[in-house]
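1. Need a 3D model of the sequence below.
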Amino acid sequence: MTNGNNRLAQFIDAPGGITAEAARERAEARLGRLRERSDVTVSECIERIGAALSACEQPTPELREEMYRMAYGVANLAGTFDRPALGQAAYSLCALLDDCDVRNHWDRVGVHVHHDALRMLQSRTLTPPAVERLLAGLDAVRKRCRS
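-> Just a heads-up that it's a prediction; the model follows:
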């Protein structure tokens, strides 16, 4: 029994409530539903990046900003739901878009490569060695853009 003078202790000792195991199970179920919604949102973001790429040869600053926001959203959700490779690819796209702005040079091929990589990683069909090669390739694309 806990100290009866402490309100928190009284609350903890009060009858009712749920066990820690039941609370964990509920939290896992809710997290599963959030993960499913996150996957849908990630796919939508990747589709919007593709649509922006298809819209024109040389995107406007607003369209580039839209691609950046979508990539950043993918990176955030990937980090939240333990998808490090997807997050790394999305952050790489953000960095590439930043590099393009700084150099005032649009790297359409590099952005397409990143978009394709995001699609492949979202599919979850790549083996770990293939994921490593893909991420190394994205680094090479970014380095090429900087030179």
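2. rest of the way, CA atoms for contacts and neighbours
-> Noted.
3. Please name every helix or strand in contact with the helix ranked longest in the chain.
-> When the chain is parsed with DSSP state H, its longest helix is helix 20-55. On a contact count with 3 or more Cα pairs under 8 Å, 6 or more residues apart in numbering; DSSP states H and E, helix 20-55 meets helix 61-80, helix 108-123.
4. One more, so I can put them side by side:
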Amino acid sequence: MTTSRLTRFVDLPGGIDIRTALVRAQANAEAYRGSALELIDQAIEALIVAGEDVDAATAARLAETIRSLAGMFELATLEQSAASLCDMVRALVERGAWDSRAVWVNIRALKIIRQHGDSENLQEVLEGLRRLGARAAAGRQT
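-> Next comes the predicted model:
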């Protein structure tokens, strides 16, 4: 059986164990939490400023930024809300029927969720966003 390069490095004397490596990686990531939250806030603000006139490319790019950063720092509710916006934008573009009101509702929800943190009380909001996205993607009146 051949050994992988990683296996060979793990077995080297003087190396660090996996747990130590994970703890260090987590600590390094935490050093960027403040910067990441600022980037999330800037992306949400850019969406708010664009308002109902936001174009699909901008909405998708900013929502993906929010989703990625929120996921990295385990902000589950914010990540799910941004993912809903990503899915909605993709579906509306594929359908060829932009629904600015539905997108705007999702953008406003992002701001509310960011202001209130990762609360279980917001699960109903997330479920509403999923339903809104499904209706918009199916072309039903929102």
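5. Please list the outside residues in contact with stretch 115-132 of structure 1.
-> Stretch 115-132 of structure 1 is contacted by residues 42-43, 46, 49-50, 85-86, 89-90, 93, 134 when judged by Cα atoms under 8 Å, 6 or more residues apart in numbering.
6. May I see these organised as a markdown table, with neighbour count and distance to Leu8 of structure 1 added?
-> What follows is the contacts of stretch 115-132 of structure 1, written out as a markdown table (neighbours: other Cα atoms under 10 Å; distance: Cα to Cα, whole Å):
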| residue | neighbour count | distance to Leu8 of structure 1 |
| --- | --- | --- |
| Val42 | 24 | 41 |
| Ser43 | 17 | 44 |
| Ile46 | 22 | 46 |
| Ile49 | 25 | 50 |
| Gly50 | 17 | 52 |
| Ala85 | 21 | 42 |
| Leu86 | 26 | 42 |
| Ala89 | 25 | 45 |
| Ala90 | 26 | 44 |
| Leu93 | 29 | 48 |
| Leu134 | 20 | 52 |
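7. now, which of those sits nearest Met67 of structure 1?
-> Nearest to Met67 of structure 1 out of the contacts of stretch 115-132 of structure 1 is Ile49 (Cα to Cα; 5.2 Å).
8. sorry, back to before: in a markdown table, list the helices and strands packed on helix 20-55 of structure 1 along with distance to Gly32 of structure 1.
-> Formatted as a markdown table, the helices and strands packed on helix 20-55 of structure 1 follow (distance: least, Cα to Cα, whole Å):
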| stretch | distance to Gly32 of structure 1 |
| --- | --- |
| helix 61-80 | 12 |
| helix 108-123 | 17 |
